[in-house]
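Undergrad: how does the following fold in three dimensions:
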Amino acid sequence: MEDLKKTPLYGLYQEIGAKVIDFGGWALPVQFSSIKEEHHAVRSCAGLFDVSHMGEIVVKGREAENFLQRMLTNDLTKLKVNKAQYTLLCNENGGTIDDLLVYKLSDEVFLLVVNAANTAKDFEWLTAHLEGEVEIIDVSNEYALLAFQGPMAENVLQRLSNTNLSEIPFMGFNPNVEIVGKTVLISRTGYTGEDGFEIYCDPIDARFLWEKILESGKEEGIVPCGLGARDTLRFEACLPLYGQELSQTISPIEAGLKFAVKVNKEIDFIGKSALKNQIEQGVERKLVGIELIERGIPRTGYKVFQEDVEIGVVTTGTQSPTLKKNIGLALVKSNRADIGDEVTVEIRNKYVLGKVIPTPFYKRQK
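TA: Next comes the predicted model:
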């Protein structure tokens, strides 16, 4: 663990005995108690995650918006100050360099929140295409990031702030919120399928805020959560994981993310031609949900068959803690595997029967 990058909460992990693993070069907790316990806590009340490994890149200047319009798939002209937008960086072939959130801090300042393992790659890609009066700064070391997710998150966090958190809309943020005397940026975003917040703070304040939030929610059963629950939660909600549902060889159209690809915007962003062609002509692969009828769990990398023909591969799969079913996401041939169709998954040289089911697997009730 000595060679791995560490968040400001690493010392706390050691003190309380969290199970820490190497996650993309970072020493991060996979669990504090158990993955299932933490998962159910987020679905029923709330859980607190340390996601300080995420990367933050500031893009600013008089021509910052135009520059990002050329780099990103979504349409920044639709984005208002104090709102966030899901978008993607793509290569010329339409493959995904990264998926990210862009925060509009002002008309000339944008904060990109990128996947940790892709931070350096994204920064280099943006810098290599830099044009106009634009400055790009990697500010990842200036932020710690806590994600507080679940139906009780607002009530618990509100006790610690004089700001009316209910006024922060979904995909909105407030850059100047005081939480127990510490100034933070709070956004109503997350990666679990639940309501909740992401709290961007000074790294020196991270442990203090972590402990105060857990203390505030102790009676409700709020718990600290690790990467394991984060993955099962995002998977049930069918939120993509870079490296599995998305990659430089998997386009956002193949991954079912057409809503974040605006090929009708005027600027020719990188990958626009390829993505437009995919939308108009169709893609050879699509992402589908599968449920195993027979005993077995569809794990990442397992081959998927239909009528003895190999049609694709599982990108993510597990036993769903919420649904208590063995389910997976699979990238398969587009002319195969419609909803209701039978498929088989090869598990340790056995062919296990399953069926194609609608996604997302889980959707919270408002």
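
Undergrad: from here on, contacts and neighbour counts on C-alpha atoms
TA: OK.

Undergrad: all helices for this structure, in order.
TA: 10-16, 35-44, 64-71, 119-128, 153-158, 206-216, 227-236, 272-281 (DSSP state H).

Undergrad: for Leu331, find the nearest of those.
TA: The closest of the helices of the chain to Leu331 is helix 227-236. By CA to CA, the value is 14.4 Å.

Undergrad: what's the closest one packed up against?
TA: strand 26-31, helix 35-44, strand 309-319 (3 or more CA pairs under 8 Å, 6 or more residues apart in numbering; DSSP states H and E).

Undergrad: excluding residues flanking it in the chain, which one is nearest the spatially most central residue of the chain?
TA: Taking CA atoms, centre = their mean, the centroid of the chain lies closest to Tyr191, which sits 4.8 Å from it. Distances taken as CA to CA, 6 or more residues apart in numbering put Arg234 closest to Tyr191, at 5.5 Å, once the chain neighbours are dropped.

Undergrad: go on, Gln306?
TA: Val343 (4.8 Å).

Undergrad: where's Lys350 relative to Phe305, distance?
TA: Distance, Lys350 to Phe305, by CA to CA, to the nearest Å: 12 Å.

Undergrad: so the two - more neighbours on which side?
TA: Set side by side, Lys350 and Phe305 show more neighbours around Phe305, with 23 against 10, by other CA atoms under 10 Å.

Undergrad: from what I see, the more buried one and Leu331 are in contact.
TA: No - look at Phe305 against Leu331 with CA atoms under 8 Å: they stay out of range, at 11.4 Å.

Undergrad: closest to Ser140 out of the helices and strands packed on helix 227-236?
TA: Going by CA to CA, the one of these nearest Ser140 is strand 26-31, 13.6 Å.

Undergrad: got a list of what Leu246 touches?
TA: Each residue near Leu246 by CA atoms under 8 Å, 6 or more residues apart in numbering is listed here: Thr96, Asp98, Pro240, Pro252, Ala255.

Undergrad: here is the second sequence; please produce its structure so I can put it next to the first one:
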Amino acid sequence: MSKETAFHPRLAALTNEWMDLFGYFAPSVVTGVEEEYRAVRETAGLMDFTMLRKVDLDGPGALELVNSVVGRDVSKLRPGQIAYGPLVDEDGKMVDDCTVLPRGDGRVRFCGANDRDFEIFSSQAEGTGIEVREFTDAMPHLCLQGPRSREILQPLADQDLSNESFPYYTFREDVSIAGVPIFMTRLGYTAELGYELWVDRDRALELWDALLEAGEPQGMKVIGMTALDLFRIEGGFIIGGVEYDPSVSPFECGLGWAVSFDKPDVRGRAGLERDRDGTTLRLTSVV
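TA: A predicted model of the protein is given here:
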């Protein structure tokens, strides 16, 4: 049964068109697909992305443990940087596409879309003293995407959000938006300028209301998943259950570039090497 996110009360007042996305209710359409599409391409759109799974790993050796699980070499990431890549099973087949966010002092934040992520990290951490905590519902998050997203956010922010201060594929933990503390990333799923805003659950609706108040007069729209699918396809972004399932390798879904064979520990190495050399199926785009 689909779960409700912290933003569901606000979304339910705007639409009755829903779908299930990774076990959560997500609006398929809010105002209209064409209107939502044009908003993100021309101004900005606001999306509920709470359903992405969030895991914290805390303790000495946390980054090394994560590096032994994900396909990409994240060992040299500095605090505040983000790396994207695959997480595979022992046979080298896709479990998830994910981001790794090292916070320093033995703390790593992980974001994916599969409950198996937490199970894998928990199993790998047994006996290490590393604490693994899943907190998806405790920290819902919104995406604000579009060419005017920074223009909408900056007057509400207590930190500089310029590209110089906040470049692509980085995150910050020192930002408040309209007085609400935010864990903020410069990421997106639309091929537009954009930000992800993670917020404590008890302040989620406060953040929502502030963003709507600031953004709607500038043309911002709340976006459903049908329009989002158009953005991600145009941008070449993949999603579990569409471009891959547990029978697909990273090389077949466009993530072969993010498999680091030169690191000592590569989960599913034999299967990854087999599929790198033996498969011919490749994800491509048609324009």
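
Undergrad: TM-score for this pair?
TA: Overlay of the two chains. TM-score (TM-score structural alignment, normalised by the length of structure 2): 0.93; 284 aligned residues with a CA RMSD of 1.6 Å.

Undergrad: returning to what we had before: now the common contact residues for Phe305 and Leu331 of structure 1.
TA: Gly312.

Undergrad: sorry, back to before: from the contacts of Leu246 of structure 1, which is closest to Val309 of structure 1?
TA: Nearest to Val309 of structure 1 among those is Ala255, at 21.7 Å by CA to CA.

Undergrad: what's the closest non-adjacent residue to the alignment partner in structure 2 of the closest one?
TA: Residue pairing (TM-score structural alignment): Ala255 of structure 1 is matched to Cys253 of structure 2. By the measure of CA to CA, 6+ apart, the closest residue to Cys253 of structure 2 outside its immediate chain neighbours is Leu283, 5.1 Å from it.

Undergrad: just give me the match in structure 1 for that neighbour.
TA: Leu283 of structure 2 maps onto Leu287 in structure 1, by TM-score structural alignment.

Undergrad: tell me how many other residues crowd its match.
TA: Using other CA under 10 Å, Leu287 of structure 1 has 23 neighbouring residues.

Undergrad: contacting residues for it?
TA: By CA under 8 Å, 6+ apart, the residues touching Leu287 of structure 1 are Glu245, Glu254, Ala255, Gly256, Leu329, Ala330, Leu331, Val332.

Undergrad: can you give me the strands in the stretch 101-250 of structure 1?
TA: For the stretch 101-250 of structure 1, applying DSSP state E, counting those that start in this stretch gives strands covering 109-114, 135-138, 144-149, 173-179, 182-187, 196-201, 223-225.

Undergrad: go through those and name the closest to Lys60 of structure 1.
TA: strand 109-114 (4.3 Å).

Undergrad: mean per-residue distance, the closest one to structure 2?
TA: Compared with structure 2 after the fit, strand 109-114 of structure 1 shows a mean deviation of 0.8 Å (mean CA distance after the TM-score superposition for structure 1).

Undergrad: read off where that strand ends up in structure 2.
TA: Under the criterion TM-score structural alignment, strand 109-114 of structure 1 matches residues 107-112.

Undergrad: now the matching stretch: buried residues?
TA: Buried positions in stretch 107-112 of structure 2, judged by neighbour count with 16 or more other CA atoms under 10 Å: Arg107, Val108, Arg109, Phe110, Cys111, Gly112.

Undergrad: for those residues, which one is nearest Thr226 of structure 2?
TA: Gly112 (20.3 Å).

Undergrad: roughly how far does the equivalent of Leu230 of structure 2 over in structure 1 sit from Leu241 of structure 1?
TA: Aligned counterpart of Leu230 of structure 2 in structure 1: Thr232 (TM-score structural alignment). Using CA to CA, Thr232 of structure 1 is found at 11 Å from Leu241 of structure 1.

Undergrad: who's more crowded, those two?
TA: Thr232 (22 against 18).

Undergrad: thought that one was touching His40?
TA: No - the criterion here is CA under 8 Å, and Thr232 of structure 1 misses it with His40 at 10.3 Å.

Undergrad: for stretch 223-237 of structure 2, what is the distance to the chain centroid?
TA: 14 Å (CA atoms, centre = their mean, to the nearest Å).

Undergrad: name the residues of it that are buried.
TA: Across stretch 223-237 of structure 2, burial judged by 16+ other CA under 10 Å covers Ile223, Gly224, Met225, Thr226, Ala227, Leu228, Asp229, Phe231, Arg232, Phe237.

Undergrad: spit out the contact partners of the fifth one.
TA: Contact criterion CA under 8 Å, 6+ apart gives Ser28, Val29, Val33, Glu34, Glu36, Tyr37 as the residues in contact with Ala227 of structure 2.
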